[in-house]
Each structure stands twice: as C-alpha cells, then as structure tokens.
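Asker: Turn this into a model:
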Amino acid sequence: MNLKKIVSLVSVALISILIVYGFVLMYQIFSGNTKFADKELYVYVPTGSDYEQVKHILEPYVKDISRFEMVAGKTSYPENVKAGRFLLKNGMNSYELVKAMKFNDPVSLAFNNQERLENFAGRVGSQIEPDSLELLNTFRDSIFLKENGFTEENVLVMFIPNTYDIYWNTSAEKFRDKMIKEYNKFWNKERTAKAAAQGLTPIQATILASIVHKESVKKDERPRIAGVYLNRMRLEMPLQADPTVIFAMKKKSNDFNQVIKRVFYNDLIMKSPYNTYVNIGLPPGPIAMPDITALEAVLNPEKNNYIYFCASVDRFGYHEFAATLAEHNVNAKKYSDWINSQGVQR
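Answerer: The predicted structure follows:
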C-alpha cells in the first residue's frame, strides 16, 4: 500500500471519527435531558451556592448530569453560577438547561390584609429567600425606623398592598429598601396634601384606613365610614371602633387566629392603647394592612353629618348610619335583637 492510500485511509478514518464525535456532541447538547413529569417547575439556588451545589439541586430533574456538565463547561457556567429562582421546562436539552440557569426569574410577590408585622414577615418569607425572622429584624432596625419616621408599632403602614416583581434571592435589606421606595412613591404630593386636608399625616391616614378596612368589606361604603370617623375626630370624640377592640383582645391573648364575631361591654372598657372606646384619637399603629380602596376612602371621604353607624340587618355586609344618638339607638337595638336571635355569643 502506497503512502497516498495510507494518507487517504487515515483521512477517511479521521473524518468518520469527527462525524461520530459531532453526532455524539449534538446528542449531548440538543437531546432532551429532563426527567420530571410536570410541564415546568422552578428550582431555587440559595445565595452563595457553588457549581457542585447547583448540580446537586439539578440531579433529581436531569436525566444525565454529565451531559449538562459538558455543556456547562463549554459555556463557562461553573465560574458564573447565579443564585435565584430558575424555570425548567419538560423536554429541555442540556444547552437549554444551562441557558435557563443563567436567567433569574422574578417572583410575583403579593400581600394584603396582614394584621401584624409578624404575619406580614411570614407571608413574605414564604415567597422569597430571607426567612420571617430575618425580615422582622430588618423591619425593626432602630436606625431604619428613626431615619424614616416609623416606630415598631406603626412600621406596618410602610407596606402598600400590591403585587411586586422581585427576585427570590433579594436580601431582607433590599426588600425593605424597595418597600420604602414604593411607600414614598405612593405618598406623592397629591396624596400627602389630601391627607393634610383631613388633618392627617400619611402614617395617621394609613392607621385610620386600617380601621375603615376592617369595618367594611364593601368598598363602595368605605368613603362614608371614613367620613364618620373624620367627623368624630373633628369633634374630639372617641372613634369607638369595634375592630380596634377586637385587635386589642387578640393582642392581649397573643392569639391572632381566633375569630371574634361579637364585642361585649366588658371588652369595651379593657385597658389597651388600641381600644378606641377608652382612648381619644388613633391607636399607636394600624390594626391591619389596609388595601388601596381603604386608603383612598380616607383621602377622599364622603362629606356627611353622620356620627354613628352599626351593622345593617337588612343589607348584609353594609351599615346603617345616623346623625343623632337617638337615631343610632334605634338602629343599634334592631341589630342587637337580631344578633341575639342568631345565638351569637362570641
């Protein structure tokens, strides 16, 4: 066999090897490499994780981790691991998996109607990486509170209920800083001026809104209720809001899971800074996280001469309003008779 034929055979062999290698490489890169049944799922990479930890996280969902490693190595992923939340789709190939692990998918974080800072921290901690204790400590940081004019009792007013796009691995401090920016954005010049027109600061307006929020689930009625409370405040009357008494009762027992449907006279005279039957003015902090409609009701209250209201027997969820005590007593007796007939004790 002459040299020319030998070179030709070697060339053919090399080409064949390269073709086979190419097919193997293409298979490793572009064939499906997932093994979960769901259409898609999220994996979470904690802050500070390295490449080995990422592989350990992915192994339950990847058919052949070596194929993933091969592609990852060729794209410099091991040196550029990111923390966060990452979306995997069923049937992804190794290239797509590596690409997915480079895209931190934000969380649509939602919260509303939390009664206490502790409940709120738990709600947020279930959606992003920092746990509830870390969040609580950050919210209660004395320097932060002082710089922004809050106290531990009223800092809950800072959190405006909404849905926010935020990265899962956002730190507690960065989350808090984002929330104070959203708070300042909400309390623009127009809303601050509207609060001032009612004789309120933004913090006071939010505390009042929390009472309005708890008084009625009927959003169309909230401006009227806000008007009543503002009338009482102008007359320097106690607000006499049952939801503040219920909050005080829960706070005293440290049981915020209990459902209290009825308030009795002995409850109305309990000593608590949150009891607006024995204290004139607003409580030291919100009794819940008011939603936007309750806040807007306080900023845009109905102008009326009502001083009293109680739950309506005829229109479930609504209230009956009165300008005089005599009128109110009629409405109150009607409601009391009805609730007694229902056998509601607490």
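
Asker: CA atoms for contacts and neighbours, from now on please.
Answerer: Will do.

Asker: which residue ends up closest to the midpoint of the protein in space?
Answerer: Among the residues of the chain, the one closest to the centroid is residue 111, at 2.6 Å (Cα atoms, centre = their mean).

Asker: Tell me the spacing between that one and residue 159.
Answerer: Look at residue 111 and residue 159: by Cα to Cα, to the nearest Å, they are 9 Å apart.

Asker: For the nearest residue to residue 305 once chain neighbours are set aside, give me its contacts.
Answerer: Residue nearest to residue 305 in three dimensions, not counting chain neighbours: residue 323, with 5.9 Å by Cα to Cα, 6 or more residues apart in numbering. Applying Cα atoms under 8 Å, 6 or more residues apart in numbering, we find residue 323 in contact with 305-308.

Asker: Second input sequence below; structure requested for side-by-side comparison:
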Amino acid sequence: MNGSIVNNKLFLLFVVVFLCVVILFSIVFFFPNSFTPSPKFITVSKGQSFSSLADSLEKREIILNAFTFKIAGRLLGYTQKMRIGKYSFVSGISNLDLLNDLEGGLSTVSTSVTLREGVRAQIFARILKRHIGIDSIRFMKFFADTSLIGIYPNNSPSLEGYLMPNTYNFFWQDDEREIIQRMITEFREFFVDTLQQRMKQLGYSLNDVMTMASIVEGEAVYDDERAIIAGVYYNRLKKRMRLQADPTVLYAVSAVPRRLTRTDLKFESEYNTYLNYGLPPGPINNPGKQSIIAALYPAKHNFIYFVADNNGRHRFAKNYEEHQRNVRLYRKARALAKNGV
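Answerer: Okay, the predicted model is just below:
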C-alpha cells in the first residue's frame, strides 16, 4: 500500500517535471516575442558575439528575454552561425524562428545608397561606411586594382572614374570587392561597343576619354553645356594649350570642394593642368553618363575659353580678349550680387 502511494507520488512528480520541461522548452523556443505592429530592425556586425546580439535584441524589445534566447542558441549550436546583415523582424516571431533567420540570413534587408556623379572614390568609401558599415580602408585597397575594369587596354592609375554613379541597393557590410565589381559592371554595361568604336574614332584611349569626362563633370552644372565644355578642352589640346582646368587642381590640393587660391594654381602636381600640358594621369572623379557622352561627342566650335557666372552657367570665348570681357562682366555681376543689387 505504502509502495503504491510512493509510486503515485513519483509518477505525479515526473508528470509535473515533464510538464515544466515542456513549458520551459516552449517558452525558450516557441513562445512568440510580441512588440509593436511595425517591424523592428537590428544589425549583426562582423565579429559581434552571440551574447552581445542577444542583449541588443532585448534592448530593442525584439525578444522578451535575452537569457532564454541565449539558452535556445546554445542548445541548437547557433552561437557561431550568425550571418552579418541588417535584419527586419515582425511581432510574434519565436526564438526558434529568429535563430533560423539569423543563421540563414532570411530577414536581411537592403539599404538604398545614392552615389552621385562627380564624387571621388574616397568619398564613396565614406558614404558606404556610413550607410552599410563597410571597411573603407579595404574598399580603397581594391580601388587600386585596375584589372577589374576589364573591357579595354587601360593605363589608368586607379579605378577613379570607373565606379559608375547610381542608386544601388546594398546589404549591411557587403563585401568591398563585390561592391566595386558591381559598380564596374554598371560602367561596362553602359560603355557598349558603339561607344568604344567612337572612342577609337577620336583617337583617344579609354583613360583619356574618362579623364576628359571627369573634368567635364567637375566643371558643368547644366547638361546642355557639357558637350560645349568638352569641345573647349579638346580645342585646347589640339592647339597645344594648357587645359587650365580648375577641377584638376582641386583634385591635387584638397579632398573636399573649396574655392581655389592663386597659391593652389602653382601647386606642383602632375594633375595641375595650369602647370602641365595635356590631360592629367587619370580621372579626377567618377563622372556620370552625360559627361561620358559629352567627352565622346564634343560640340564642334572654336571656343577655347570659358568663365562661370553666379548661376553655374558659362560664357564661352574664341580668343583671350573676348574671354577677358566675359571675366569683367562676371566680376561686375558678382560684385552687384554681393552688394544685394
């Protein structure tokens, strides 16, 4: 009789323990983590520990309890299997589903990044670091590999000029080399056979054309002036005149846009077209499609000078005397604008 009572108690104890284990197991793995209806985001970075991620998930209120999430991760062996990326999670997701998402990268979201025309690769690297967490130093390391261009014999000193400006969708900490290859591919798909044939007709190399396009990009504000500006510089090359292009000097003296000084114009650099004849060694920024087309199809005219007005438009001249008149008009207009007239 006593033995039967003991057995019943042991059985009840077993049932209670079993139910507790089942409940605990359900809480750890299957209990929904509920939060506000709108999705919540979390970023998994390179080298981030599982424990740190669990704490971040709890802080962001994506999970109810970091401790139970850590238990689930360790029991399933997921602590070393997280994929880097930016994730979006909806309310009601369980720890098990969340772990599966993190292991498979199933809920990663892309980020739209606009890389504008006329910007240097160094600035692209900073923008990408800020928006998708890339290693900007590693980006610049691959930037030096000109073999990635791969469409034509090329003597460019770097990939400057060939990273096609556009709006791209990238994932968090995408591989730096793959990002560059994607931008190069965008350029290669644009620079089709007809453009390559046009380049041959002009008698210039790919590096020459892209260098000219980058100078046009640095000078032009309005699309209808790009081909005219390109024509000015080609005319100066034909006449064996120095290009005297301000953007080339700026590339040599400063990492950021600013007004040039007279001292800047005397700065010793192979990119300084006030001191050197011909084109600089390579592109000075990453030009857009309109400037590349302008470099390949320059306007035919006799202009060899131009000066910008206060609105970014340019006055073009066929000789120095005409150019000086335009400069005086520009200075007068600037003085009037400064005085509020």
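
Asker: just to revisit the earlier point, how about the residue nearest to residue 305 of structure 1, what's its partner in structure 2?
Answerer: Alignment note (TM-score structural alignment): residue 323 of structure 1 maps to residue 318 of structure 2.

Asker: can you check residue 184 of structure 1 too?
Answerer: When structure 2 is aligned by TM-score structural alignment, residue 184 of structure 1 is paired with residue 188.

Asker: excluding its backbone neighbours, what's nearest the residue nearest to the centre of structure 1?
Answerer: Take residue 111 of structure 1 and drop its neighbours on the chain: the residue closest to it by Cα to Cα, 6+ apart is residue 161, 5.6 Å away.

Asker: Tell me if I'm right that the one you found and residue 110 touch.
Answerer: Yes: here residue 161 of structure 1 reaches residue 110: they are 7.4 Å apart, a contact under Cα atoms under 8 Å.

Asker: and these two? which has more neighbours close in?
Answerer: Set residue 161 of structure 1 next to residue 110 and count neighbours by other Cα atoms under 10 Å: residue 161 wins out with 16 against 13.

Asker: List the residues that contact the aligned residue in structure 2 for that one.
Answerer: Alignment note: residue 161 of structure 1 maps to residue 165 in structure 2; criterion TM-score structural alignment. Neighbouring residues of residue 165 of structure 2 by Cα under 8 Å, 6+ apart: 114-117, 183, 286-288.

Asker: quick one on the thing from earlier: now the residue nearest to residue 305 of structure 1: how far from residue 232 of structure 1?
Answerer: In this view, residue 323 of structure 1 and residue 232 of structure 1 are 11 Å apart by Cα to Cα.

Asker: Residue 278 of structure 2 -> structure 1?
Answerer: Aligned partner of residue 278 of structure 2 by TM-score structural alignment: residue 281.

Asker: Wait, its match touches residue 232, no?
Answerer: No: at 9.1 Å, residue 281 of structure 1 does not count as touching residue 232 under the criterion of Cα under 8 Å.

Asker: Quickly list what's touching both of the two.
Answerer: Both residue 281 of structure 1 and residue 232 are in contact with 238-239, where contact means Cα under 8 Å, 6+ apart.

Asker: ok, the residue mapped onto residue 239 of structure 1 from structure 2 - how many residues close by?
Answerer: Using TM-score structural alignment to pair residues, one finds that residue 239 of structure 1 aligns to residue 243 in structure 2. Using other Cα under 10 Å, residue 243 of structure 2 is surrounded by 25 other residues.

Asker: Tell me which residues touch residue 243 of structure 2, please.
Answerer: If you count contacts by Cα under 8 Å, 6+ apart, residue 243 of structure 2 has them with 233, 236-237, 273-274, 277-279.

Asker: Compare the residues you listed and tell me which is most surrounded.
Answerer: When neighbours are counted as other Cα under 10 Å, the busiest of the contacts of residue 243 of structure 2 turns out to be residue 233, with 26 neighbours.

Asker: which neighbours do residue 323 and residue 232 of structure 1 share?
Answerer: When Cα under 8 Å, 6+ apart defines a contact, the residues bordering residue 323 of structure 1 and residue 232 alike are residue 307.

Asker: For burial, what's the neighbour tally of residue 222 of structure 2?
Answerer: Neighbour number of residue 222 of structure 2 under other Cα under 10 Å is 11.

Asker: what's the helix or strand for residue 271 of structure 1?
Answerer: With the criterion set as DSSP states H and E, no secondary-structure element contains residue 271 of structure 1; it sits in neither a helix nor a strand.

Asker: Good, we can wrap up now.
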